[in-house]
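Undergrad: Mind looking at a prediction? Sequence and model below.
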Amino acid sequence: MNKGKVWLVGAGPGDPSLITVKGLHCIREATVIVHDRLVNPKLIAQAPDTCQIINVGKTPNHHPVPQEQINQILIDHALAGKNVVRLKGGDPYVFGRGGEEAESLSRHKIAFEIIPGISSSIGGLAYAGIPVTHRDYSSSFHVVTGHLCQGNEPQNWHALAKTEGTLIILMGMTRQEEICKLLIEGGKSPDTPAAAVMYASQPRQKIAKGTLSTLKQEIENQKLHAPALIVIGNVVNLSEILSFASTQVDISHESLQLVEAM
């Protein structure tokens, strides 16, 4: 039997209509879909009726399907001649462990392809009215993880405090208070604008805005919880001007159907 192929597909930040045309095509041609927890169910519903759906989703500190097992699932189905879609939230290579999975496939000489997706670190914040760069406020942005692999060196928050650009933290909600404290200790002003965004790009999106010193209280007031984005920098002040959430129309179903004609 000929080997199959694996497509590592970025599903985008949450709004299903933000997936790429190529990513949606892969889903509709898949014989197996291996998906993460945060992938919008509307995308999975685009798969053929005969497609095998495998949920390998993880929650903080709870990984029912270890990464090594996920790698093996992809390998086994590809070796069985299947068209496998590994459907991941955001972009496969932005803290999505897509690089590890691609390495594993390469070692087994299995054909694979990366279908980039819109990262929540950019697209999710855009939906909250927060541009990661702006000529008047920030000429760079830095995306970091608040949750490092066990055994890795801890993030140097004191060094990050000295960066001038927008600071975007993924997977940092459980350590939000500690992170803000370390950034202040590193020299960042306690009055630096800061925000957290939950359910980014979706109709149920929620935002908590404050400063480094008040963000914890604002998160509690708005009842935000993980997973959520944290963004720090003057661009946060643009959110009221640039937010379009109140005028957002859910066109995801129509958008997904329109792709059939392309």
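TA: It's in.
Undergrad: CA only for contacts and neighbour counts going forward, please
TA: Fine.
Undergrad: Pull the contacting residues for the residue positioned nearest the centre of the chain.
TA: Geometric centre of the chain, nearest residue: Gly90, 3.7 Å, by C-alpha atoms, centre = their mean. Taking C-alpha atoms under 8 Å, 6 or more residues apart in numbering, we find Gly90 in contact with 10-14, 96, 117-120.
Undergrad: most neighbours, which of those?
TA: Note: the member of these with the most neighbours is Ala11, at 33 neighbours, neighbours being other C-alpha atoms under 10 Å.
Undergrad: any idea how far the closest residue to that one other than its chain neighbours lies from Phe112?
TA: Distances taken as C-alpha to C-alpha, 6 or more residues apart in numbering place Gly89 nearest to Ala11, at 4.9 Å, with adjacent residues excluded. The spacing between Gly89 and Phe112, counted by C-alpha to C-alpha, to the nearest Å, is 18 Å.
Undergrad: Looking at these two, which one has more neighbours?
TA: More neighbours surround Gly89 than the other of Gly89 and Phe112, with 25 against 19 (other C-alpha under 10 Å).
Undergrad: let's bring in a second model and compare:
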Amino acid sequence: MSPFPPEAPTPGKSGRASLVGAGPGDPELLTVKALRRIESADVLLYDKLVDPRILDLAPAHARRIDVGKRCGRHEMSQAAINRLIVAHARAGSHVVRLKGGDPMVFGRAGEELEALAAAGVPAEVVPGITVACAAAASMGMPLTQRGYSRSLHLITGHACQDGGADEALPAHDWNALAACDGTIAIYMGSRTLGQVTQRLLAAGLSPGTPAIAIENATLATERRLPGTVADIAAVVADAAVTGPTLVLVGRVVALRRRDAVESAMTEVRSRAA
């Protein structure tokens, strides 16, 4: 079945698009506005990382289309996704483009907004909780704190051609990152983590700088893999991670709650479930 609608638009019905952040995974972390948009969707275009429980919140009549976006695995090109959003909106549907995390953080929402504007389709962006914030919160760890971190840097660990072919590492300013005296959040970097950490070390970051990898943040399958910038790549490789993984680097990592406080946080979450 074609993912595209019939060519003829629905008479008297005006379509629109909502680019919605589904958050880091746990459905409880959806915003109220995101929930309302999902509940009013006619067509739901979703990435593979969106939890199935979130898809279940859409109306029974809503058409659900998996556009297959995941780091290194793109079953549909971004250009094709853009055309799909426009086509369904022009057919009179309320299209919800559902993305993991926040649409504007490594979500390519800007390209979709450009395509919608060029097509004259009304569009909005509904923010979501990005995984760096959610993962830190799940550990009781601040991303910034006086005396530990004065800045937060969100970077991607890979550059990827549309269609999934990996390129070289992105052209980050490694010297600036190593000297930032802040927290570095590495998105989509589990496969290139060794290269990323080597660049940071070569730029002067102390080998003993705390680091932690979080796989499947906020889900029941969440794993936390602590280390230092010198060994975190080996720790992640030894753990054979398969789920989406974020890596946090910086002195604030040492502030995460690992004892009774963390146990209490886990208990609160389980009681609220």
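TA: Perfect, thanks for sending it. It should be emphasised that the depicted structure is a prediction, and the values quoted were computed from it without experimental measurement.
Undergrad: ok, back up a step: biggest separation within the contacts of Gly90 of structure 1, which pair?
TA: Maximum pairwise distance among these (C-alpha to C-alpha): 14.5 Å, between Gly14 and Gly96.
Undergrad: that older thread, tell me the counterpart of the residue nearest to the centre of structure 1 in structure 2.
TA: Aligned counterpart of Gly90 of structure 1 in structure 2: Gly101 (TM-score structural alignment).
Undergrad: Spatially, which residue comes closest to that match, not counting chain neighbours?
TA: Closest to Gly101 of structure 2 by C-alpha to C-alpha, 6+ apart is Gly23, at 3.9 Å.
Undergrad: quick one: the counterpart of that neighbour in structure 1 from Gln46 of structure 1, how far?
TA: Alignment note: Gly23 of structure 2 maps to Gly12 in structure 1; criterion TM-score structural alignment. Distance of Gly12 of structure 1 to Gln46 of structure 1, computed by C-alpha to C-alpha: 15 Å.
Undergrad: Lys188 of structure 1 now?
TA: Noted for Lys188 of structure 1: a distance of 46 Å to Gln46 of structure 1, by C-alpha to C-alpha.
Undergrad: do Tyr93 of structure 1 as well
TA: Applying C-alpha to C-alpha, the value for Tyr93 of structure 1 to Gln46 of structure 1 is 23 Å.
Undergrad: Comparing those two, which residue is more hemmed in?
TA: Neighbours were counted for Tyr93 of structure 1 and for Gln46 using other C-alpha under 10 Å; Tyr93 has more, 20 against 17.
Undergrad: who touches that one in this structure?
TA: Applying C-alpha under 8 Å, 6+ apart, we find Tyr93 of structure 1 in contact with 99, 116.
Undergrad: What is the neighbour count of the nearest residue to Ile251 of structure 1 once chain neighbours are set aside?
TA: Counting by C-alpha to C-alpha, 6+ apart, Ile251 of structure 1 lies nearest to Ser17, which is 7.3 Å off, once chain neighbours are set aside. For Ser17 of structure 1, the count of nearby residues is 22 (other C-alpha under 10 Å).
Undergrad: Quick check: the gap between Ser17 of structure 1 and Asp136 of structure 1.
TA: Ser17 of structure 1 is 31 Å from Asp136 of structure 1, by C-alpha to C-alpha.
Undergrad: Map Leu256 of structure 1 onto structure 2.
TA: Match for Leu256 of structure 1 (TM-score structural alignment): no aligned residue.
Undergrad: Mind checking what secondary structure Leu256 of structure 1 has?
TA: Each residue gets one of three states, and Leu256 of structure 1 gets helix by DSSP: H, G, I helix; E, B strand; the rest coil.
Undergrad: And for Leu125 of structure 1?
TA: Look at Leu125 of structure 1: counting by three-state DSSP, its state is helix.
Undergrad: before we move on, the earlier item: separation between the residue nearest to Gly101 of structure 2 and Gly182 of structure 2?
TA: Taken as C-alpha to C-alpha, the span from Gly23 of structure 2 to Gly182 of structure 2 is 24 Å.
Undergrad: and if you look at Glu267 of structure 2?
TA: From Glu267 of structure 2 across to Gly182 of structure 2, the span is 30 Å (C-alpha to C-alpha).
Undergrad: between the two, who's got more neighbours?
TA: Legend: neighbour count by other C-alpha under 10 Å for Glu267 of structure 2 and Gly182, higher for Gly182 (22 against 12).
Undergrad: any idea where the strands of structure 2 begin and end?
TA: Per DSSP state E, structure 2 carries strands over the ranges 16-21, 43-46, 63-66, 69-70, 73-74, 94-99, 123-126, 152-156, 183-187, 210-215, 223-228, 245-249.
Undergrad: I'd like to check what contacts the last one. Which residues are they?
TA: In this case it means strand 245-249 of structure 2. Residues outside strand 245-249 of structure 2 that contact it (C-alpha under 8 Å, 6+ apart) are 131-132, 183-190, 209-217, 228-229.
Undergrad: Filter the residues you listed down to the buried ones and hand me the PyMOL line.
TA: Selection of buried members from the contacts of strand 245-249 of structure 2 for PyMOL, criterion 16 or more other C-alpha atoms under 10 Å:
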select buried, resi 131+132+183+184+185+186+187+188+189+190+209+210+211+212+213+214+215+216+217+228+229
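Undergrad: follow-up on the earlier one: correct me if wrong: the match of Gly23 of structure 2 contacts Ile122.
TA: No. Gly12 of structure 1 lies out of contact with Ile122 (C-alpha atoms under 8 Å); the separation is 10.2 Å.
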